[in-house]
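Visitor: let's see this in three dimensions:
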Amino acid sequence: MRSLISILTLATLWQGGALWAQLATVNELGLSWGHLHVTAPDREKEAKAWITLGGGLGYNLSGNIPITFPGIVILLRQREVTGGSAGAVVDHVAFRVPDLEASMAKWKGLVTWWKQGNWGLKPEPGTKPGQGFVTTPGGVKIEILEDKSLQVPIVYDHAHFYVPESRLQETQAWYTKMFGAKPVRGEANTLSMPGGMLVFSKSDAPAALNVGRSLDHIGFNALSAESLRVFTKGLEEKGAKFERPPESSSMGMTSVLDNLGMRIEITKAQGGYFDLKQLDAAFHTFDEGGRRQGDPPRQQP
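Guide: Here you go, the predicted structure:
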């Protein structure tokens, strides 16, 4: 209980910077960026780090702790991991801030202030001007990019994939075909989806898949059950390899494997983590017993 209260207290301190957060408008296929699914041995400790980064505590719609940023929601679950994100296919994710130096100094100061183990973000210098890195307690590597034109404190920017050079074009073509990702003019090996980008770099050897690591998988989001149904039908027609078939649940979760074997989750109604008005009519929250859509209400003792 004390840990929960401390998370809520920290969320309140930073909430003013996250009230403007929401998912992006969907593309022509009905999708936008949705979530990053993060696993940590201590998810409360991990949640404090993401809130310190600038996220807000979202509405509790599932068994995960939701941390919201403009363009993305971080879903935190507690579980042992096989390693951090560095060295995996999605090696890191990136956010933009208007003042890099001030942000890095703030995060470094908070790590010192807590003095209670590795609760904070571990700052590291970048390799070029306007760039820095932080790592969460659970091992998620985050690139921080300076954007002086930014009018909000922080915004999601991209997920960075490392792919063997021989498969770079094939992988980008797969994301374009399946999800409608668009090439970014003037940026090599970069695709855009509403809410953020997918950046691809060549790796000398095949990287480890993310499943089981701190950054377990990425996810895209549809607005409603009907738009998700139409989209998943299109995936079937395109020959997508389903890891988990579409299911009738509050989030309508399904997942496919990309050409490298990476899990990509597709859901609906994740805008509800930011604003309950964005939930579709079929939505209900899961209780701790895992009640699913259509189940009768639990009897209260």
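
Visitor: when you work out contacts or count neighbours from here on, use the C-alpha atoms and nothing else.
Guide: OK.

Visitor: for the stretch 1-150 of the chain, just list every one of the strands.
Guide: Ranges of strands within the stretch 1-150 of the chain are 32-40, 56-57, 65-69, 72-78, 90-97, 122-125, 131-135, 141-146, based on DSSP state E, counting those that start in this stretch.

Visitor: most tightly surrounded among those?
Guide: Comparing the strands of the stretch 1-150 of the chain by mean neighbour count (mean count of other Cα atoms under 10 Å), strand 56-57 comes out on top with a mean of 29.

Visitor: re the thing from before, turn the strands of the stretch 1-150 of the chain into TSV, columns for distance to K177.
Guide: TSV is the format used below for the strands of the stretch 1-150 of the chain (distance: least, Cα to Cα, whole Å):
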stretch	distance to K177
strand 32-40	15
strand 56-57	33
strand 65-69	27
strand 72-78	22
strand 90-97	19
strand 122-125	36
strand 131-135	31
strand 141-146	27
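
Visitor: among the ones you listed, which is nearest G195?
Guide: Proximity to G195 (Cα to Cα) singles out strand 32-40 among these, at 5.4 Å.

Visitor: what helices or strands is the closest one leaning on?
Guide: strand 72-78, strand 215-222 (3 or more Cα pairs under 8 Å, 6 or more residues apart in numbering; DSSP states H and E).

Visitor: now the other sequence, so there's something to compare against:
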Amino acid sequence: MNANDVEVQKKFWTDVGGKIVNREKLVMVQFPGIYVLLRKQDYNGGSVGSVINHFGLYVKDFDQAVARWKAAGLNWEPGNNPGQGYLNGPDSVRVEIYENKSLSTPMGMHHIHLWVPDPIAAQKWYVQHFGATAGKRAQFETANVPGTEITFNKVDKPQAATKGRSIDHMGFEVRNIDAFVAKLQAAGIKTDAAIRNSTNASALRIVYITDPWGTMSDWTAQNLRFRISGLSLRPPVRTEVLFAPRRLPPHIQPAPSFAVSARPLGPNADMWMGIASSRLMSLISGVRNRILCEPPSLAHY
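Guide: Now for the predicted structure:
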């Protein structure tokens, strides 16, 4: 998040229901299925008026959540439908809220809403190049990827590009970043710059891509040459990259029921989700969804 004051943003997002997570140089707020990255940085406008108009979260108990947010002094804007509304956060960031009583967690990721003149063309582009699955929600065309929905709203004129706005870009992870970029380049899609190693988070490689409507996204992958000495297991619902050495260190004692599995997610074979659970581990890669909101010139990884 491009923020005038990171501490103000941290308070807002923790009041919403997120948890602060620090990873090396990165400050993030974690919700199930999404990380919101926070960074002090000037920006040239809020989310409204740019291609990423807002992003949306699910909440399990809508009335309870709204009451809590109002009590915390958050800017709540009721929506036109029951169980729906908006939080207007610091730095003019807009977040849509939907009730979903079937959630297994208090909150969860729902969608990223792009405002474009031609939703059908945008949907087709994301399906063709990013391996999304075409869909429809109410009046909106959608492109569904593991863990989130990219939603397209029709507008009369092009919106401002996301780079430099308070929501600067969105981001995902892929299993093989070199193969992913090669496939895009073969289709005539140019990356904003070459793949590079992260300078802010170890073992990550990153590339930026801007779609024809001005939505910037970053794509990251674990650097397989990087070795770690520990293991972090997370619930598969978060669809994060998960990897480990071939044998766990002695101080890690997994449950007897552990097993290893990995399966492709969606039509893009480069995207995988892994579930790790054995004393002898394989290298498993996955896809993580998150909103990334700082310009690439800051070398945020």
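
Visitor: need the TM-score from the superposition.
Guide: The TM-score (TM-score structural alignment, normalised by the length of the first structure) is 0.70; 231 aligned residues with a Cα RMSD of 2.7 Å.

Visitor: returning to what we had before: out of the helices and strands packed on strand 32-40 of the first structure, the one nearest F95 of the first structure is which?
Guide: That would be strand 72-78 among those, by Cα to Cα, at 10.3 Å.

Visitor: the second structure: matching residues for that closest one?
Guide: The alignment of strand 72-78 of the first structure onto the second structure (TM-score structural alignment) spans residues 34-40.

Visitor: what's the mean distance for that stretch versus the first structure?
Guide: By mean Cα distance after the TM-score superposition for the first structure, the fitted stretch 34-40 of the second structure averages 0.9 Å away from its aligned residues in the first structure.

Visitor: A159 of the first structure in helix, strand or coil?
Guide: strand (DSSP: H, G, I helix; E, B strand; the rest coil).

Visitor: quick one: contacts for it?
Guide: V90, H92, V93, A94, G196, M197, L198, V199 (Cα atoms under 8 Å, 6 or more residues apart in numbering).

Visitor: map it onto the second structure.
Guide: Checking TM-score structural alignment: A159 of the first structure goes with I112.

Visitor: before we move on, what about M253 of the first structure?
Guide: Alignment note: M253 of the first structure maps to I206 in the second structure; criterion TM-score structural alignment.

Visitor: now do Q222 of the second structure against D178 of the second structure, distance only.
Guide: Q222 of the second structure sits 11 Å away from D178 of the second structure, taking Cα to Cα, to the nearest Å as the criterion.

Visitor: same thing with Y58 of the second structure?
Guide: To D178 of the second structure, Y58 of the second structure is 33 Å away according to Cα to Cα.

Visitor: also S232 of the second structure?
Guide: From S232 of the second structure over to D178 of the second structure the distance is 25 Å, taken as Cα to Cα.

Visitor: from what I see, I177 of the second structure and A221 are in contact.
Guide: Yes - at 5.9 Å, I177 of the second structure counts as touching A221 under the criterion of Cα atoms under 8 Å.

Visitor: so which of these two has more stuff around it?
Guide: Just comparing I177 of the second structure and A221: by other Cα atoms under 10 Å the higher neighbour count belongs to A221, 24 against 21.

Visitor: show me what that one lines up with in the first structure.
Guide: Aligned counterpart of A221 of the second structure in the first structure: K268 (TM-score structural alignment).

Visitor: once you drop chain neighbours, what's closest to that match?
Guide: A222 (4.5 Å; Cα to Cα, 6 or more residues apart in numbering).

Visitor: how about F31 of the second structure?
Guide: Leaving aside its sequence neighbours, F31 of the second structure sits nearest to G18 (Cα to Cα, 6+ apart; 5.3 Å).
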